[in-house]
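1. Sequence and predicted structure are below.
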Amino acid sequence: MKILGIETSCDETGIAIYDDQQGLLAHQLYSQVEVHADYGGVVPELASRDHVRKTIPLIKACLQEANLQAKDIDGVAYTAGPGLVGALLVGATIGQSLAMAWDKPAIAVHHMEGHLLAPMLEDDAPEFPFLALLVSGGHTLIVKVEAIGHYTIMGESIDDAAGEAFDKTAKLLGLDYPGGPRLSKLAEKGVMGRYVFPRPMTDRPGLDMSFSGLKTFAANTIAKEAKDEQTKADIAHAFQHALVDTLVIKCKRALKETGLKRLVIAGGVSANTYLRVQLETLMQKHHGRVYYPRAEFCTDNGAMIAFAGMQRFKSGELNDFSIQVRPRWPIDELEPVE
């Protein structure tokens, strides 16, 4: 069986075709970075318009890459949430329209479930159960995963997501959009110990996180100190260490609480090299293992939506032709896949 996946939740248009026997057959991705760069962040209306322009051409390119026709597709999966409502509506409308025109079932996919399952696209996929750290521009979650759809949120950010804090701090440092990767690169030139930032909410029990205070601390430090490039690099270094240390401390607590030995990290921030190194070290000490998707599947992409859609499709979870999206959609509201 073959599923076409459509991802349009934010600022990347991702299309892919996944086969339950052969794996990933094709994937296409268009990033809107240049569209939003002049504004220093994602402009929702521009994102929606760009998805309208790019989605159909990318679907055609994906079918051509896989040497397939519409009749070869068994179902159409699309991101129904969470995300920007206008962007979601583009993918949902196109996905439902194609499903109706092709007389195929449509499958509404949860964006964060797509990220959570993205490591399953790799040859050496994690087995259930495992702990998942989902870190992106819009979400930061620690989830206990017993099986597909069996999710328990153990901790989450009560304000800014980790990726959001990265991007906002990068903007304060005068870095271009997207700021997170640029801040990480700048941090590599920083000197350890010149600045020490707080590790928020690590001095109290629990697994919830907060990054708005860390961002404010960075803003105040930048306003007072950032007079030259080396100082900016030192601030970036201190900020990144504080944020990553916070995530690692919370993961360590969750692993101890659950007794799990497998940790999955996914979402855009999971591509951060320092975060990967620190979590690798943590899992070595914990006598466990960390899993993550390849770099191109850390950010939003159609492959993860096609894969997640396949799991829902095979369980019989299909949608009617009503177009509904959920800009906010807690992952623990999903039904288990039996």
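-> Arrived safely, thanks for sending.

2. rest of the way, CA atoms for contacts and neighbours
-> Fine.

3. What segments of this protein are helices?
-> Chain-ordered helices for the chain, with DSSP state H as the definition, fall at 33-37, 44-65, 85-102, 111-117, 162-172, 179-187, 212-225, 229-258, 273-285, 302-314.

4. nearest to residue 16, of the ones you listed?
-> helix 302-314 (4.8 Å; C-alpha to C-alpha).

5. re earlier: need the helices of the chain in JSON lines with distance to residue 16 and mean neighbour count, can you?
-> JSON lines is the format used below for the helices of the chain (distance: least, C-alpha to C-alpha, whole Å; neighbours: other C-alpha atoms under 10 Å):
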{"stretch": "helix 33-37", "distance to residue 16": "20", "mean neighbour count": "15"}
{"stretch": "helix 44-65", "distance to residue 16": "6", "mean neighbour count": "18"}
{"stretch": "helix 85-102", "distance to residue 16": "13", "mean neighbour count": "22"}
{"stretch": "helix 111-117", "distance to residue 16": "13", "mean neighbour count": "25"}
{"stretch": "helix 162-172", "distance to residue 16": "25", "mean neighbour count": "24"}
{"stretch": "helix 179-187", "distance to residue 16": "25", "mean neighbour count": "22"}
{"stretch": "helix 212-225", "distance to residue 16": "35", "mean neighbour count": "16"}
{"stretch": "helix 229-258", "distance to residue 16": "31", "mean neighbour count": "20"}
{"stretch": "helix 273-285", "distance to residue 16": "26", "mean neighbour count": "16"}
{"stretch": "helix 302-314", "distance to residue 16": "5", "mean neighbour count": "28"}
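
6. Put this next to the previous one:
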Amino acid sequence: MSAQEVLLNVRNLYKHFPIRGGIFGRPVGAVRAVDGISFDIKKGETLGLVGESGCGKSTTGMLILRLLEMTTGEVMFEGQNVGKMNKKELRGFRRHAQIIFQDPYASLNPRMTVGEIIGEPLMLHGIASGPERAKRVEQLLNLVGLGSHQVMRYPHEFSGGQRQRIGIARALAVNPKLVVCDEPVSALDVSIQSQILNLLVELQQEMGLTYLFIAHGLNVVKHISDRIGVMYLGKLVELGEGDELISNPLHPYTKTLISAIPQPNPQAQNSRILLCGDVPSPANPPAGCRFHTRCPSCQTVCSEKEPEFRQIDKRFVACHLVTG
């Protein structure tokens, strides 16, 4: 992968939230939400990030956009270090990197009309004003499948799927290069999810967008992602081409997630892998491989030594049991 092809580089990214206790509120521990992950995103591709709730997916997206400050690590966007940007540089970066939030009900200001919501980024970044801004808002509404006649309505007058389309229009208002899709369909009905996914694919092809697509399950991610990264308890455990990862998973946790994908054929044999025990606390992760307490193939080395996230052919995987 040449440097010219890469839009985003993430290296050794950490985010530890302090746990405070006692009378003086001194740090007594830390929640290791993101604990040393690295990956690249190429221009025009979709990288899917999948894992259970609490594994650090959404936190990773927030850190990339610097909506949260990282504990340590490096995020490079087109060769610029996002973590070292000043206020002016950060505003310029935000024009090129936007986010679609998970909850279409909480992410829209109920006191603002749709026109005001979509037009606000245009005003803040000095892109358009007056009649030009109104025209651009109408174009964006049409782009996401809504009508310009809805510009004066408020968020409560729309369905969940329509609200998410408004959120997408707001994210695209500034013509970004990177869009972080933070579980954009998880709060929607199944019948609406496919519409939003198809819309995101169409917009990517039309506008040349790059996506970091965050979701809980591989059943959603596999339909939109070029590559897929699997996270568990703050760490990446596998990363590879989407089709190859789905058809031939290497890490035991990835195999578990794939076994949970619903089968369209009710007569198909159910080979679901059921894990024992609960997810360990990110404030006190287990030694060695973090998945070893639930792994059906666990060996002694798994509890003693943390596996290296290493490349095997075109795949990256962190597992002692995978050789190559």
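-> Yes, it's here. Quick caveat: nothing in here was measured; it's all calculated off a predicted structure.

7. Put one on top of the other, what's the TM-score?
-> A TM-score of 0.30 describes the superposed chains when it is computed by TM-score structural alignment, normalised by the length of structure 2; 155 aligned residues with a C-alpha RMSD of 6.1 Å.

8. okay, the helices of structure 1 in TSV with distance to residue 25 of structure 1 next?
-> Shown next, in TSV, are the helices of structure 1 (distance: least, C-alpha to C-alpha, whole Å):
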stretch	distance to residue 25 of structure 1
helix 33-37	26
helix 44-65	8
helix 85-102	19
helix 111-117	17
helix 162-172	30
helix 179-187	29
helix 212-225	41
helix 229-258	34
helix 273-285	28
helix 302-314	9
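
9. how about residue 200 of structure 2, secondary structure?
-> Secondary structure state of residue 200 of structure 2, per DSSP: H, G, I helix; E, B strand; the rest coil, is helix.

10. Near it, how many other residues are there?
-> Residue 200 of structure 2 has 20 neighbours, counted by other C-alpha atoms under 10 Å.

11. again, but for the one 5 residues further on
-> Using other C-alpha under 10 Å as the criterion, residue 205 of structure 2 is surrounded by 11 other residues.

12. quick one: which helix or strand includes it?
-> In this structure, residue 205 of structure 2 is located in helix 190-207 according to DSSP states H and E.

13. quick one: buried residues of that helix?
-> 193, 196-197, 199-201, 203-204 (16 or more other C-alpha atoms under 10 Å).

14. Which secondary structure elements does that helix sit against?
-> helix 160-172 (3 or more C-alpha pairs under 8 Å, 6 or more residues apart in numbering; DSSP states H and E).

15. After the helix it packs on, heading C-terminal, what element do we hit next?
-> Helix 160-172 of structure 2 is succeeded, C-terminally, by strand 178-182 (DSSP H and E).

16. Could you give me the buried positions within the helix or strand containing residue 28 of structure 2?
-> Assigned by DSSP H and E, residue 28 of structure 2 falls within strand 26-42. Applying a neighbour-count criterion of 16+ other C-alpha under 10 Å, the buried positions in strand 26-42 of structure 2 are 31-42.

17. Export those to JSON lines and append columns for distance to residue 12 of structure 2.
-> Putting those into JSON lines (distance: C-alpha to C-alpha, whole Å) gives the following:
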{"residue": "31", "distance to residue 12 of structure 2": "17"}
{"residue": "32", "distance to residue 12 of structure 2": "13"}
{"residue": "33", "distance to residue 12 of structure 2": "13"}
{"residue": "34", "distance to residue 12 of structure 2": "10"}
{"residue": "35", "distance to residue 12 of structure 2": "8"}
{"residue": "36", "distance to residue 12 of structure 2": "4"}
{"residue": "37", "distance to residue 12 of structure 2": "5"}
{"residue": "38", "distance to residue 12 of structure 2": "5"}
{"residue": "39", "distance to residue 12 of structure 2": "9"}
{"residue": "40", "distance to residue 12 of structure 2": "12"}
{"residue": "41", "distance to residue 12 of structure 2": "15"}
{"residue": "42", "distance to residue 12 of structure 2": "18"}
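
18. which one of those residues sits closest to residue 100 of structure 2?
-> The shortest distance between residue 100 of structure 2 and any of the buried residues of strand 26-42 of structure 2, using C-alpha to C-alpha, involves residue 41 and amounts to 17.5 Å.

19. That closest one contacts residue 11, doesn't it?
-> No. Here residue 41 of structure 2 lies out of contact with residue 11, judged by C-alpha atoms under 8 Å, at a distance of 11.8 Å.

20. Structure 2: strands as residue ranges?
-> For structure 2, the strands identified by DSSP state E occupy 6-21, 26-42, 46-50, 72-77, 80-81, 97-100, 178-182, 210-215, 227-232, 235-241, 310-312, 315-317, in order along the chain.

21. out of those strands, nearest to residue 61 of structure 2?
-> Among those, the nearest to residue 61 of structure 2 by C-alpha to C-alpha is strand 178-182 (6.3 Å).

22. Check which helices and strands the closest one sits against.
-> Secondary structure elements in contact with strand 178-182 of structure 2, counted by 3+ C-alpha pairs under 8 Å, 6+ apart, are helix 57-64, strand 97-100, strand 210-215.

23. I'd like the distance between residue 36 of structure 2 and residue 242 of structure 2.
-> Residue 36 of structure 2 sits at a distance of 22 Å from residue 242 of structure 2 (criterion: C-alpha to C-alpha, to the nearest Å).

24. now do residue 221 of structure 2
-> From residue 221 of structure 2 over to residue 242 of structure 2 the distance is 9 Å, taken as C-alpha to C-alpha.

25. same thing with residue 207 of structure 2?
-> Applying C-alpha to C-alpha, the value for residue 207 of structure 2 to residue 242 of structure 2 is 22 Å.

26. ok, now residue 193 of structure 2?
-> 20 Å.

27. Residue 187 of structure 1 is in contact with residue 241, isn't it?
-> No. Applying C-alpha under 8 Å, one finds residue 187 of structure 1 not in contact with residue 241, separated by 9.1 Å.

28. Chain neighbours aside, what residue packs nearest to residue 279 of structure 1?
-> The spatially closest residue to residue 279 of structure 1, leaving aside those adjacent along the chain, is residue 248, at 6.4 Å (C-alpha to C-alpha, 6 or more residues apart in numbering).
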